[in-house]
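Student: structure here, sequence nowhere to be found:
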């Protein structure tokens, strides 16, 4: 699962955090989504989580938006 690979690359998360990230990813992914698109989405989820967004529904909403630069 791309979210777990990205999460491991980003740093150390405890099992509860990985479960949250995995749930958010599972709710956001689509059937025919490319691996590249899934990877970008996983990066957005992790970036938002690391920025302090810990509410699951808020994490989903914000992770649908492109990352601000």
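Tutor: Ah, there it is. Just so we're clear, the structure is a prediction, and the values are computed from it rather than from any experiment.

Student: alpha carbons only for contacts and neighbour counts from here, please
Tutor: Noted.

Student: list the contacts of the helix or strand encompassing residue 26.
Tutor: Taking DSSP states H and E as the criterion, residue 26 maps to helix 15-28. Residues from elsewhere that reach helix 15-28, judged by Cα atoms under 8 Å, 6 or more residues apart in numbering: 3-4, 7, 41-42, 45-46, 56, 59-60, 64.

Student: use this one as the comparison:
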């Protein structure tokens, strides 16, 4: 699962943080999504979490949007 690897690479997180991010990742999956799409979605979830967003619903909503540059 892409998000587990990314979480291991991102930083030290507590188990409940990993559980939250994994839950958001699972809840936002889209049928027919490519590996690249999953990687991008996992990156968006982690990036938003690192920006301080801790609400599960908000993380899920933001994961559907491209990262701002």
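Tutor: Everything's here; your move. All figures in this text were calculated on a predicted structure; none of them were measured in a lab.

Student: circling back to that earlier point, just give me the mean distance for the helix holding residue 26 of structure 1 relative to structure 2.
Tutor: Helix 15-28 of structure 1 differs from its equivalent in structure 2 by a mean of 0.3 Å after superposition (mean Cα distance after the TM-score superposition for structure 1).

Student: list the buried ones in that helix?
Tutor: Under the neighbour-count criterion of 16 or more other Cα atoms under 10 Å, helix 15-28 of structure 1 has 18, 20-22, 24-25, 28 buried.

Student: go on, stretch 2-15 of structure 1?
Tutor: 2-4, 6-7.

Student: residue 48 of structure 1 touches residue 64, doesn't it?
Tutor: No: in this structure, residue 48 of structure 1 is not within contact of residue 64 by Cα atoms under 8 Å, at 10.5 Å.

Student: comparing these two, which residue is more hemmed in?
Tutor: Using other Cα atoms under 10 Å, the more surrounded residue of residue 48 of structure 1 and residue 64 is residue 48, with 18 against 12.
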